[in-house]
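Novice: give me a model of this one.
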Amino acid sequence: MTEAKQSGQAGLEQVIDGIIELGKRQDKVAINEIQDSLGRRSFGPFLFVPAIIEISPVGGIPGLPTVLALIVALFSIQMLMGRDHFWMPDFLAKRTVSGAKLDKGLNKVRRVVRWLDKISRARLGWAVHKGFLRLIAVLCVLLATSVPPLELMPFASTAPFAAIALFGLGITTRDGLLVILGLIVTVGAFVLVGMGLLG
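Specialist: You can find the predicted model right below:
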């Protein structure tokens, strides 16, 4: 978490810009190329980036929310194991998305990312303490597993990914308030899942 200052504030917008550049340069962008663009950063960006991709119009591609959820779950499990370098199997790493759709979709949420960067700051440190991060990792796994059935409902998978995005941004910038907001959105996401399953 010592990189929070560097990879937080302006950093997440720079990460998004880097992925947008990939989309501009290439017809197809592989998941492992997006992972490589994150570099060796804290756990936060590895949550935030898949979540913000899903929340963007790119998330409307059939099947992509489930792939992104699987990636989030995989990273979260590795975080629980104490790994600091995240691994993906080839069948996920080599999945591709249209460069044009990635460019267009992320440009639509770029202003939101910039605004989130501006309002986030280090506060409520207990909510980003190592012990609490394990709870967040468990919740991210549960949120990710809720995504596949929600794909049957238009835009419903945005709810769990919104919580994941808040967790990722809060961890990256050491902003415990965003983590708490993520917990509130998590409750709402689980209610939505329950309604969807019962419906």
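
Novice: could you use CA atoms for every contact and neighbour count after this?
Specialist: Noted.

Novice: would you mark the buried spots in stretch 72-83?
Specialist: 72-79 (16 or more other Cα atoms under 10 Å).

Novice: could you do stretch 106-125 as well?
Specialist: Buried residues in stretch 106-125, counted by 16+ other Cα under 10 Å: 106-107, 109-110, 113-114, 116-117, 120-122.

Novice: can you check stretch 94-107 too?
Specialist: For stretch 94-107, using 16+ other Cα under 10 Å, the buried residues are 96-107.

Novice: so what touches it?
Specialist: Under the contact criterion Cα atoms under 8 Å, 6 or more residues apart in numbering, stretch 94-107 has outside partners 16, 19-32, 52-53, 56-58.

Novice: over to stretch 187-199?
Specialist: Residues outside stretch 187-199 that contact it (Cα under 8 Å, 6+ apart): 143, 146, 149-150, 153, 156, 159-160, 163.

Novice: could you do stretch 55-70 as well?
Specialist: 50-51, 53-54, 92, 101-102, 105-106, 108-109, 144-145, 147-148, 151, 155, 157-158, 161-162.

Novice: ok, back up a step: what's the closest of the buried residues of stretch 72-83 to residue 180?
Specialist: residue 76 (17.9 Å; Cα to Cα).

Novice: can you pull out the strands in this protein?
Specialist: Along the chain, the stretches classed as strands by DSSP state E are 28-30, 96-98.

Novice: returning to that earlier point: just the ones in helices from the buried residues of stretch 106-125, please.
Specialist: 106-107, 109-110, 113-114, 116-117 (DSSP state H).

Novice: max pairwise distance over the buried residues of stretch 106-125: which two?
Specialist: 107 and 122 (26.7 Å).

Novice: go through the strands of the chain and name the closest to residue 87.
Specialist: With Cα to Cα as the criterion, residue 87 lies closest to strand 28-30 of those, at 14.6 Å.

Novice: want to put them side by side, so please do this one too:
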Amino acid sequence: MGFTEHMMRSDDVPASKIISDLAARLDGDRVSVGDLLAHLEGRALGLVLLILSLPICIPNIPGISTIFGLLLIGPAIQMILGAKSLWMPRFVKRWSFKGQHLRGALKACGAVLRKIEFLAKPRLHALTRRPAMVYAGIQTLVLALILILPMPGANIIPGVAIVLTGLGVLQRDGLFMLLSVPVAAGAVAWVYFGGKLALALFMASVEKLHRWWGVL
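Specialist: Next up is the predicted model:
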């Protein structure tokens, strides 16, 4: 059985094992986004969210939060519209990562997921179906846009929120979907207050430079 067939028949296979298997299959010095998406084609939406958000929580690839934030826009829109397939622009598919870094990140993600995935189980099913999925899609879209921002410390909290959403969707666990809401709110608050602080510091620096220049 090929990897694609294995992934399509993976309902009884732990997500952690699927991610570890994916890491083993993505060989080569460079791995493009197109290669990654090709392996994810036809996969469960929850699994796609996990694979695109878990590496963000383990920041060992420079710039990964920005790139994966862009990649997460597609699944978010898919959730909002209830679409059956994942679309990505061609120029995005040409982006690539160092194969060693991406494989290392995926293996680390599999190890982390093994420790928490057993907690997810089918419950509160209404929160894993429409219209609740529309809200989850909007929330994921907002978090994806936050991940794109070049702001220190702005990737871990959104990443965790999307991981919770992914587990909730994959295991039809409404409790995990609920848990993602306060975490997502924390991410938005971090960006809001962090942005205000950064702006205040910038304006203070400009004012000091202006005074210094006036003294000269």
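
Novice: mark which of the contacts of stretch 94-107 of the first structure are buried, thanks.
Specialist: For the contacts of stretch 94-107 of the first structure, a neighbour count by 16+ other Cα under 10 Å gives the buried set as 16, 19-20, 22-24, 28-32, 52-53, 56-58.

Novice: take these and keep only those in helices.
Specialist: Among these, the residues falling in helices (DSSP H) are 16, 19-20, 22-24, 31-32, 52-53.

Novice: distance to residue 126 of the first structure added to those, as JSON lines?
Specialist: Shown next, in JSON lines, are those (distance: Cα to Cα, whole Å):
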{"residue": "16", "distance to residue 126 of the first structure": "28"}
{"residue": "19", "distance to residue 126 of the first structure": "32"}
{"residue": "20", "distance to residue 126 of the first structure": "34"}
{"residue": "22", "distance to residue 126 of the first structure": "36"}
{"residue": "23", "distance to residue 126 of the first structure": "38"}
{"residue": "24", "distance to residue 126 of the first structure": "40"}
{"residue": "31", "distance to residue 126 of the first structure": "33"}
{"residue": "32", "distance to residue 126 of the first structure": "33"}
{"residue": "52", "distance to residue 126 of the first structure": "25"}
{"residue": "53", "distance to residue 126 of the first structure": "28"}
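
Novice: between these, which sits nearest residue 185 of the first structure?
Specialist: Nearest to residue 185 of the first structure among those, counting by Cα to Cα, is residue 52 at 15.0 Å.

Novice: once you drop chain neighbours, what's closest to that closest one?
Specialist: Counting by Cα to Cα, 6 or more residues apart in numbering, residue 52 of the first structure lies nearest to residue 165, which is 6.3 Å off, once chain neighbours are set aside.

Novice: got a list of what the one you found touches?
Specialist: By Cα under 8 Å, 6+ apart, residue 165 of the first structure lies in contact with 47-49, 51-52, 182.

Novice: now for these: which two are most distant?
Specialist: Most distant of the contacts of residue 165 of the first structure, by Cα to Cα, are 49 and 182, 15.3 Å apart.

Novice: can you pick out the most distant pair from the buried ones among the contacts of stretch 94-107 of the first structure?
Specialist: 32 and 57 (20.4 Å).

Novice: what's the end-to-end length of stretch 123-130 of the first structure?
Specialist: This stretch, stretch 123-130 of the first structure, spans 15 Å end to end (Cα to Cα, to the nearest Å).

Novice: who touches that stretch?
Specialist: Taking Cα under 8 Å, 6+ apart as the rule, stretch 123-130 of the first structure contacts 132-133, 170-171, 174-177, 179-180.

Novice: if I look at the corresponding residue of the first structure for residue 56 of the second structure, how far off is residue 140 of the first structure?
Specialist: If you follow residue 56 of the second structure across to the first structure using TM-score structural alignment, you land on residue 54. Noted for residue 54 of the first structure: a distance of 15 Å to residue 140 of the first structure, by Cα to Cα.

Novice: got a list of what the most centrally placed residue in the second structure touches?
Specialist: Nearest to the mean C-alpha position of the second structure, by Cα atoms, centre = their mean, lies residue 53 at 2.5 Å. With contact taken as Cα under 8 Å, 6+ apart, residue 53 of the second structure is in contact with 68, 72, 159-160, 162-163.

Novice: what distance do you get for it to residue 87 of the second structure?
Specialist: 17 Å.

Novice: which residues in the first structure form helices?
Specialist: Assigned by DSSP H, the first structure shows helices spanning 4-7, 9-25, 31-38, 43-55, 64-80, 90-93, 99-119, 130-145, 147-150, 158-173, 176-198.

Novice: I appreciate the help and will end here.
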